[in-house]
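In: below are the sequence and a predicted model for it; my questions follow.
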Amino acid sequence: MLNKPPIPANRPSIPIRWIVSDLDGTLLDSRQRIPPGLVRRIARFTEAGGAFTFATGRTLRSAMPYMSQLGVTAPVILFNGARIYDPVTGTYLTEHRLDPADVRRVMRLHEEDGAVRQLDLLLFHQERIFCAALSERVRKQMDKDGVVAETASPERMASLAGQATKLMLLGPESGLIRFRQAEAAAKLNTVRSESGLLEVLPTGINKSVALSAMIRMLGAEADDFAAVGDNLNDLEMVGSVRNGFAVANADPAVKDAAAHVLARSNETSALLDVIEFAESTWAPRPGLPRAD
């Protein structure tokens, strides 16, 4: 069920063949699972000619179980847009890295500012994650994402500055606010994907930029796509396409940017309504499967 008119009467329906969904807070429920009924519905959508994929802040290793569960063969946006992965060839189609100077700037700020030092700093290098210590916050985040972090000295982390995909800061809101207000962080590309977490991405990178690159690679059009999200790292992506969707539990800014706000949340399989919407734009076909 949609809170906004699904297809305005004053324009023709444009077939939506692609659905690009965020994972946490959108496709996944609070237990980090895709409900069985939604898994079956996505399978019916792809069998009928649609394509389903993800745009997530997660690493490949973290996203892979869900890719396997749904049999995703379309390109997948990872690291909040810093990489696009092709499941068919097992290779990255695009890769972006942080400016080494930005990495060192963050590390200095983390070392010198007492409030910022309260935060856990993680460095993502390829599929490995490094941090100074395995705090309870780090363990909890790694458990949620299904990955493992390794401890490393500041010198070791600094040596990886030229090959870092992103940085992550975990901790109290006061520390995150202090970090964002620091002069050294003023020009960094930062994004919030959930409470108590801030990421630093390569300059000019977000999910929308990655989606545009993917659309060009596929030789498709933006109107062929529906994009779905819930948090601020989805803001640009959801607002960049005609058929942007915000789930019921989405951040207010994401709802404002979306063309459609869903009545269901991630806990009640909001993607069911997006699939129904997409199929409603297709030409009538005998025997087309409908939503549960």
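Out: Yes, it's here.

In: could you use CA atoms for every contact and neighbour count after this?
Out: OK.

In: residues touching the residue nearest the centre of the chain, list them.
Out: The centroid of the chain falls nearest to T56 when counting by C-alpha atoms, centre = their mean (2.3 Å). Listed by C-alpha atoms under 8 Å, 6 or more residues apart in numbering, the contact partners of T56 are S21, D22, L23, D24, A63, I77, L78, F79, N80, G81, K207.

In: how about L78: what's its closest non-neighbour residue?
Out: Once flanking residues are discounted, L78 sits nearest to T56: 5.1 Å by C-alpha to C-alpha, 6 or more residues apart in numbering.

In: ugh, typo on my part, it should be T73
Out: P87 (5.4 Å).

In: from V228, how far off is the one you found?
Out: Distance of P87 to V228, given as C-alpha to C-alpha, to the nearest Å: 21 Å.

In: looking at the two, which one has more neighbours?
Out: A count of neighbours by other C-alpha atoms under 10 Å puts V228 above the other of P87 and V228, at 33 against 17.

In: SS state for the nearest residue to V72 once chain neighbours are set aside?
Out: Once flanking residues are discounted, V72 sits nearest to T53: 6.2 Å by C-alpha to C-alpha, 6+ apart. Assigned with DSSP: H, G, I helix; E, B strand; the rest coil, T53 falls in the strand class.

In: what residues are up against T53?
Out: W18, I19, V20, S21, V72, T73, A74, P75, V76.

In: correct me, but the last one touches G90?
Out: In other words, V76. No. Using C-alpha atoms under 8 Å as the test, V76 is too far from G90 to be in contact (11.0 Å).

In: take this one as well and set it beside the first:
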Amino acid sequence: MPINTILCDIDGSLMRPSSGLYVDEEIAQKIIALEEKGMLVILNSARALSGVLPLSRQLKMDHFGGYVISCNGANIKDAKTNHTLFEYAIKQEDALDIWHTILNHQLIPGILQPDHMLALKMTEGYELDAKNCHIAYNLTKQPEESLKQAVWKCTASGTKADIDRVIFSLKEDLEKRFPVKVVRSTDTFVDIIDINVDKFRSSNQLLRQLYKSWDEVSAIGDGLADLECMKAASYAVAPANAQLAVLKVADQILPSCDENGCLVWLDELLRK
């Protein structure tokens, strides 16, 4: 079955991690050329929605159609109609308990709602998130006063050394007490999402809703969160900077994201 859909991780795959809202223009033009030929584009990211929608517009997905999966699968939106197809939220009372649990592990807690992030204070990880996801941060010691919307994810941030020291105990503590899963997204940033959420489940649900199979999909990814999508896709590619487990399942290893290695993949798709 011919490939007619590309599933794209963003940070570490289409661009260098934490390098802003937009991909290099050469990459954008290649993806637009694929869309002009009928390719469906799905962006599949750990970023907050506000960090993915600007990229979808750069890629003209609001014109051609396409889908945005954000927060590691917590929200799925139609890029053309701006309609939310489905979302998975954490209960507000659980989010508050998770906040205090993160504090007990000496990390800085955060709670993501649709239009802003609550955080105790800014960290390097949160500074990068604010920049890359173009999201407003509300700093507070009393999150319950601002918790008025759906909770798409909770977060924990700190230095790499801080997170290295507590990540396993934090993960065990949270996953034992709450219906969540803990995903380390970067060296300085941890995502806590609903237990039913991950990139593969949300991608699979979207494809089923679109009456598509994985045989029609080519996927690019670099992290463990991308692994199951890579295994399921008809053709999977990974940049050289990807984690070892991802490199092992890739059908093709590209130059690193620092070298815009995804261009090799996009050129192959255009030729085919």
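Out: In hand now; what should we look at? Please read these numbers as outputs of a predicted model, since none were measured by experiment.

In: so what number do they get for TM-score?
Out: After superposition, the two chains reach a TM-score (TM-score structural alignment, normalised by the length of structure 2) of 0.86; 261 aligned residues with a C-alpha RMSD of 2.2 Å.

In: if we can go back for a sec, what lines up with the residue nearest to T73 of structure 1 in structure 2?
Out: Aligned counterpart of P87 of structure 1 in structure 2: A79 (TM-score structural alignment).

In: list the contacts of its match.
Out: By C-alpha under 8 Å, 6+ apart, A79 of structure 2 lies in contact with L53, S56, M61, D62, G65, G66, Y67, V68.

In: which other residues reach whatever helix or strand the fourth one lives in?
Out: Taking DSSP states H and E as the criterion, the element that holds D62 of structure 2 is helix 61-64. By C-alpha under 8 Å, 6+ apart, the list of residues contacting helix 61-64 of structure 2 from outside reads E35, E36, V41, S56, Y67, A79, K80, T81.

In: now with 6 Å?
Out: Contact with helix 61-64 of structure 2 is made by A79, K80, as judged by C-alpha atoms under 6 Å, 6 or more residues apart in numbering.

In: look up how far C133 of structure 2 lies from H116 of structure 2.
Out: From H116 of structure 2 to C133 of structure 2 the distance is 10 Å (C-alpha to C-alpha).

In: those two - which one has more neighbours?
Out: In terms of neighbours (other C-alpha under 10 Å), C133 is the more surrounded of H116 of structure 2 and C133; the figures are 20 against 17.

In: how close does the more buried one sit to F200 of structure 2?
Out: 22 Å.

In: ok so, going back, look at V76 and G90 of structure 1 and report which has more neighbours.
Out: Counted by other C-alpha under 10 Å, V76 of structure 1 and G90 do not tie: V76 has more neighbours, with 28 against 8.

In: what's that one aligned with over in structure 2?
Out: Mapped onto structure 2 by TM-score structural alignment, V76 of structure 1 lines up with V68.

In: the stretch 1-150 of structure 2: strands as residue ranges?
Out: Here the stretch 1-150 of structure 2 has its strands, by DSSP state E, counting those that start in this stretch, at 5-8, 40-44, 67-70, 75-78, 84-87, 108-113, 116-119, 137-139.

In: and those strands: which comes nearest L224 of structure 2?
Out: The stretch from the strands of the stretch 1-150 of structure 2 with the least distance to L224 of structure 2 (C-alpha to C-alpha) is strand 40-44; that distance is 13.1 Å.

In: quick one: the closest one to structure 1 mean distance?
Out: Aligned to structure 1 and superposed, strand 40-44 of structure 2 gives a mean residue distance of 1.6 Å (mean C-alpha distance after the TM-score superposition for structure 1).

In: which part of structure 1 matches that strand?
Out: Going by TM-score structural alignment: strand 40-44 of structure 2 matches residues 51-55.

In: returning to what we had before: closest one to A278 of structure 1 out of the contacts of T56 of structure 1, please.
Out: Using C-alpha to C-alpha, the contacts of T56 of structure 1 come closest to A278 of structure 1 at S21, 13.0 Å.

In: buried set for the match of strand 40-44 of structure 2?
Out: Neighbour-count burial for stretch 51-55 of structure 1, counted by 16 or more other C-alpha atoms under 10 Å, picks out A51, F52, T53, F54, A55.

In: for structure 2, just list every one of the helices.
Out: Taking DSSP state H, the helices of structure 2 run over residues 25-36, 53-58, 61-64, 92-104, 124-133, 160-177, 199-209, 227-232, 244-249, 262-271.

In: K207 of structure 1 -> structure 2?
Out: Aligned partner of K207 of structure 1 by TM-score structural alignment: K199.

In: what about its match, distance to S45 of structure 2?
Out: 8 Å.

In: what do the two both touch?
Out: Joint contacts of K199 of structure 2 and S45 (C-alpha under 6 Å, 6+ apart) are N72.

In: what is the burial count for E26 of structure 2?
Out: 11.

In: quick check: the aligned residue in structure 1 for it vs G204 of structure 1, distance?
Out: Using TM-score structural alignment, the equivalent of E26 of structure 2 in structure 1 is G37. Separation of G37 of structure 1 from G204 of structure 1 (C-alpha to C-alpha): 37 Å.

In: same question for R192 of structure 1.
Out: 15 Å.

In: returning to that earlier point: make sure the match of K207 of structure 1 is actually in contact with C71.
Out: No. K199 of structure 2 sits out of contact with C71 when judged by C-alpha atoms under 6 Å, with a separation of 8.7 Å.

In: between these two, who's got more neighbours?
Out: Between K199 of structure 2 and C71, counting by other C-alpha under 10 Å, C71 is the more crowded of the two (26 against 23).

In: could you find the closest non-adjacent residue to the more buried one?
Out: Sequence neighbours aside, A46 is the residue nearest to C71 of structure 2 in space, at 4.4 Å (criterion: C-alpha to C-alpha, 6+ apart).

In: for the one you found, list the residues it contacts.
Out: Here A46 of structure 2 is in contact with S70, C71, N72 (C-alpha under 6 Å, 6+ apart).

In: pretty sure the second one contacts R47?
Out: When you say that, I think you mean C71 of structure 2. Yes. When contacts are counted by C-alpha under 6 Å, C71 of structure 2 is listed as touching R47 (5.2 Å).

In: which residue in structure 2 lines up with E267 of structure 1?
Out: Using TM-score structural alignment, E267 of structure 1 pairs with D258 in structure 2.

In: what about the closest residue in space to N206 of structure 1 that isn't next to it in sequence, how many residues nearby?
Out: For N206 of structure 1, ignoring the flanking residues on the chain, the nearest one in space by C-alpha to C-alpha, 6+ apart is G81 at 4.8 Å. Other residues near G81 of structure 1 number 28, with proximity taken as other C-alpha under 10 Å.

In: next one: the one 4 residues further on
Out: Taking other C-alpha under 10 Å as the criterion, the count of residues near Y85 of structure 1 is 20.
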